[in-house]
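1. What follows is a protein structure lacking sequence information:
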């Protein structure tokens, strides 16, 4: 069975949802495996590639909230992550354009390290509050994932993997995806949002019992 996952690196629900999906994979019976394909999604493709403001301040400015109201609205997400067993320091997160990060994820896929890189990117953003607009930060996270720096540095200086990212975004439009994370099982069944493991199990069991159903 093939599962395609559209997610964005600065999306807290993607961070939580992918963690829940990983737990679902760990709970599968021994010997059962799925083909996982990570797809790119950009929540704000027009986000600045140079400015990286604190996310609390940005939320307050965008909607006219006070800083305290913005924190209150974000606190629930941090609590949600805690219940999922994930560290999160959401008040330290910084805005970023994720296009270059997605290009690196596609590059890492060539050596089967895309999941490791995504882990590093999520941790860098949601736990360490790193600036993902900074190419040196991206390179450091790339190396954290066990990858050689040279290829990534060359990619960041060019348009390498831009077509792959754009293809994912186009496919998301065709599917009518309006929010992430979005999980597509064998092109037949979808799961949207940071759902608990039980939801993934239900979809998986339905498809394995009725593989021709859509």
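-> Sure thing, it's come through. Since we're looking at a predicted model, the values are computed, not measured.
2. C-alpha only now, for contacts and for neighbours.
-> Fine.
3. Not counting residues beside it along the chain, what's closest to residue 9?
-> Of all residues not flanking residue 9 in the chain, residue 122 sits nearest, at 5.9 Å (C-alpha to C-alpha, 6 or more residues apart in numbering).
4. if I read this right, the one you found contacts residue 7, doesn't it?
-> No. The criterion here is C-alpha atoms under 8 Å, and residue 122 misses it with residue 7 at 10.9 Å.
5. Same drill for these two, tell me which one is more crowded.
-> Between residue 122 and residue 7, counted using other C-alpha atoms under 10 Å, residue 7 has the larger neighbour count: 27 against 23.
6. Determine the three-state secondary structure at residue 38.
-> Classification of residue 38 by DSSP: H, G, I helix; E, B strand; the rest coil places it in strand.
7. burial count for it?
-> Per other C-alpha under 10 Å, the neighbour tally for residue 38 reads 19.
8. The closest residue in space to it that isn't next to it in sequence: neighbour count?
-> Distance criterion C-alpha to C-alpha, 6+ apart; nearest residue to residue 38, sequence neighbours excluded, is residue 5 at 5.0 Å. By other C-alpha under 10 Å, the residues close to residue 5 number 24.
9. then this one, side by side with the first:
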């Protein structure tokens, strides 16, 4: 049976990535060959130099990086929250704290191995965008992972060690080789790339294009090592 691989680079601290996830899920649910699609979530840190302790809220970070008044920063984030609401997501970005997400990414890799990848990914995204959870905090990550089905003691062992650090770095190195510098980025069959929270219709079109195009050697090499061609 022919398969189609979709690699998705995202950051757990990216409100647009959660919106993009929902839109991709909508596109995939309408795709007639969805059972033959293999989705691989890849780690990406938008700012790997962020501190692990919370220092500023997301509105404060927006105002610092983009300028404007506090009201203007709040308005920009409110617009993102409105788009999220259209996808069934409840955002409270005024509560969000941008922090280092490396350990949260390690947690998702562990969760994938433990069979709870999707549940943990969802829980972390919802906690950051809607609950003000600090995703660099050890106890918070253990709690969220446990709520999503992980065993707490094993999760603590992973997070207090260095397991899955290589997996996170491998994803980020693959993104660098492919010239990916923003998220979410979707790469279909290692050939077609789309960046940003694309509409579901655009993602469906890309799924169809990738499915209909020849995929030579797809099962003989890792498609994430290919140089994608930007989709028009």
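-> Done, it's in. Only a predicted model underlies this, so the values are computations on that prediction, with no experimental measurement involved.
10. hang on, the earlier thing: mind checking how far the corresponding residue of the second structure for the residue nearest to residue 9 of the first structure is from residue 105 of the second structure?
-> Under the alignment (TM-score structural alignment), residue 122 of the first structure maps onto residue 125 of the second structure. Per C-alpha to C-alpha, to the nearest Å, residue 125 of the second structure is found 11 Å from residue 105 of the second structure.
11. So for these two, which residues contact both of them?
-> Jointly contacting residue 125 of the second structure and residue 105 under the rule C-alpha atoms under 8 Å, 6 or more residues apart in numbering are residue 12.
12. Do a quick rundown of the helices in the second structure.
-> 15-29, 58-66, 70-86, 102-114, 117-131, 138-147, 152-160, 165-177, 200-212 (DSSP state H).
13. Redo these as a markdown table? Include distance to residue 94 of the second structure.
-> Listed next are the helices of the second structure as a markdown table, based on distance: least, C-alpha to C-alpha, whole Å:
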| stretch | distance to residue 94 of the second structure |
| --- | --- |
| helix 15-29 | 12 |
| helix 58-66 | 6 |
| helix 70-86 | 8 |
| helix 102-114 | 21 |
| helix 117-131 | 9 |
| helix 138-147 | 19 |
| helix 152-160 | 27 |
| helix 165-177 | 28 |
| helix 200-212 | 27 |
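14. Can you say which of those is nearest to residue 49 of the second structure?
-> Proximity to residue 49 of the second structure (C-alpha to C-alpha) singles out helix 102-114 among the helices of the second structure, at 10.0 Å.
15. tell me, that closest one lands on which residues of the first structure?
-> Using TM-score structural alignment, helix 102-114 of the second structure pairs with 99-111 in the first structure.
16. Same check on stretch 192-204 of the second structure?
-> Alignment of stretch 192-204 of the second structure against the first structure: residues 189-201, by TM-score structural alignment.
17. what does that stretch rub up against?
-> For stretch 189-201 of the first structure, the surrounding residues in contact (C-alpha under 8 Å, 6+ apart) are 13-14, 16-18, 20-21, 23-24, 179-184, 203, 214.
18. same thing but 10 Å
-> 3-7, 12-25, 27-28, 80, 84, 177-185, 203-204, 206-207, 213-214 (C-alpha atoms under 10 Å, 6 or more residues apart in numbering).
19. now swap in stretch 154-172 of the first structure and tell me
-> Stretch 154-172 of the first structure has contacts (C-alpha under 10 Å, 6+ apart) with 6, 38-42, 99-107, 135-136, 138-139, 149, 152, 173-179, 182.
20. That stretch aligns to what range in the second structure?
-> Aligning stretch 154-172 of the first structure against the second structure (TM-score structural alignment) gives residues 157-175.
21. Skipping adjacent residues, who's closest to the residue of the second structure positioned farthest from its centre in space?
-> The centre of the second structure is farthest from one residue, residue 69, which by C-alpha atoms, centre = their mean lies 29.1 Å away. Among residues not flanking residue 69 of the second structure along the chain, residue 63 sits closest, at 6.7 Å (C-alpha to C-alpha, 6+ apart).
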